[in-house]
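*Asks:* for reference, the sequence and a predicted model appear below.
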Amino acid sequence: MPDTTLADLAHEVRSKNAGPFWVTMEVFLRDAEGYRIAADESFLNERVIAELYRVEESTVQVFRIPSLNVVKISFPRPVSQGSLRDRDMHAGQHHVPLARLPVGRDDR
């Protein structure tokens, strides 16, 4: 059986522009248990996001919102919105590596 991913714990994992120079991703967890796993700083933190998205760790911002079971993440876009090298004008696909992040190994 495959590993459980962050997307398996969530209603939705999405990304969007936060202006022309930043990306924001949001993870809407199904329940308090999923939030407990996703919000754990040893699991999801600035270092993990920096490695996933190849950005400087010091530029990553992680916001945990327990009353909504939401984790929000922001970091600078790799290229500015609308530039010649921009391949995702609305940052709508940036969430995929985060959604695929394994949360642990299932028993085999």
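*Replies:* Nice, I can see it.
*Asks:* make it CA atoms for all contacts and neighbour counts henceforth
*Replies:* Will do.
*Asks:* if I look at the residue nearest the centre of the chain, how far off is residue 82?
*Replies:* Nearest to the mean C-alpha position of the chain, by C-alpha atoms, centre = their mean, lies residue 98 at 4.4 Å. Distance check for residue 98 against residue 82: by C-alpha to C-alpha, to the nearest Å, it reads 23 Å.
*Asks:* check it against this one:
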Amino acid sequence: MIRLSDVCRHIRSKNAGPFWITVDLFFANPDVFERWAKSPALQASELAKQFEVDASLVRIQILPELATVKFSYPRKEPQGGRVERDMHGGQQFVRILDLELTR
């Protein structure tokens, strides 16, 4: 199987305000982007499972001119809350590095 980390040159996550996280998937090149950007594993329902959120709240942007997919989802707890474990949201992408892609 092909993993997300096999087809992206860079994957990052970051805050999108105190209540949201955004993940950026920078594909290796436009051809790889065309092949994998619309994989079933990168649909809202599947991403919601990975981050344990309601699928109706996952927002996806497909940016072919940048060979990038961006998606945002709500944090379980607000940034800076007493149970916060990743203040900047910079470690949230790790759980999808081994996400298996299909076409």
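*Replies:* Structure received. Nothing here was measured: the structure is a model prediction, and the numbers come from that model.
*Asks:* can you calculate the TM-score here?
*Replies:* The TM-score (TM-score structural alignment, normalised by the length of structure 2) is 0.91; 102 aligned residues with a C-alpha RMSD of 1.3 Å.
*Asks:* can you tell me the helix or strand for the residue nearest to the centre of structure 1?
*Replies:* With the criterion set as DSSP states H and E, the secondary-structure element containing residue 98 of structure 1 is helix 96-99.
*Asks:* which strands and helices lie in contact with that helix?
*Replies:* helix 6-9, helix 46-53 (3 or more C-alpha pairs under 8 Å, 6 or more residues apart in numbering; DSSP states H and E).
*Asks:* so of those helices, which one's packed in deepest?
*Replies:* Neighbour counts averaged per stretch over the helices and strands packed on helix 96-99 of structure 1 are highest for helix 6-9, at a mean of 21; criterion: mean count of other C-alpha atoms under 10 Å.
*Asks:* where does the helix or strand just after it end up in structure 2?
*Replies:* Secondary structure here is assigned by DSSP H and E; on that basis, the next helix or strand after helix 6-9 of structure 1 toward the C-terminus is strand 10-17. The alignment of strand 10-17 of structure 1 onto structure 2 (TM-score structural alignment) covers residues 8-15.
*Asks:* ok, average deviation of the matching stretch from structure 1?
*Replies:* Plainly put, stretch 8-15 of structure 2 ends up 0.5 Å away from its match in structure 1 on average once the two are laid over each other (mean C-alpha distance after the TM-score superposition for structure 1).
*Asks:* same list (the helices and strands packed on helix 96-99 of structure 1) but as CSV, adding distance to residue 94 of structure 1.
*Replies:* Converted to CSV, those look like this (distance: least, C-alpha to C-alpha, whole Å):
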stretch, distance to residue 94 of structure 1
helix 6-9, 14
helix 46-53, 9
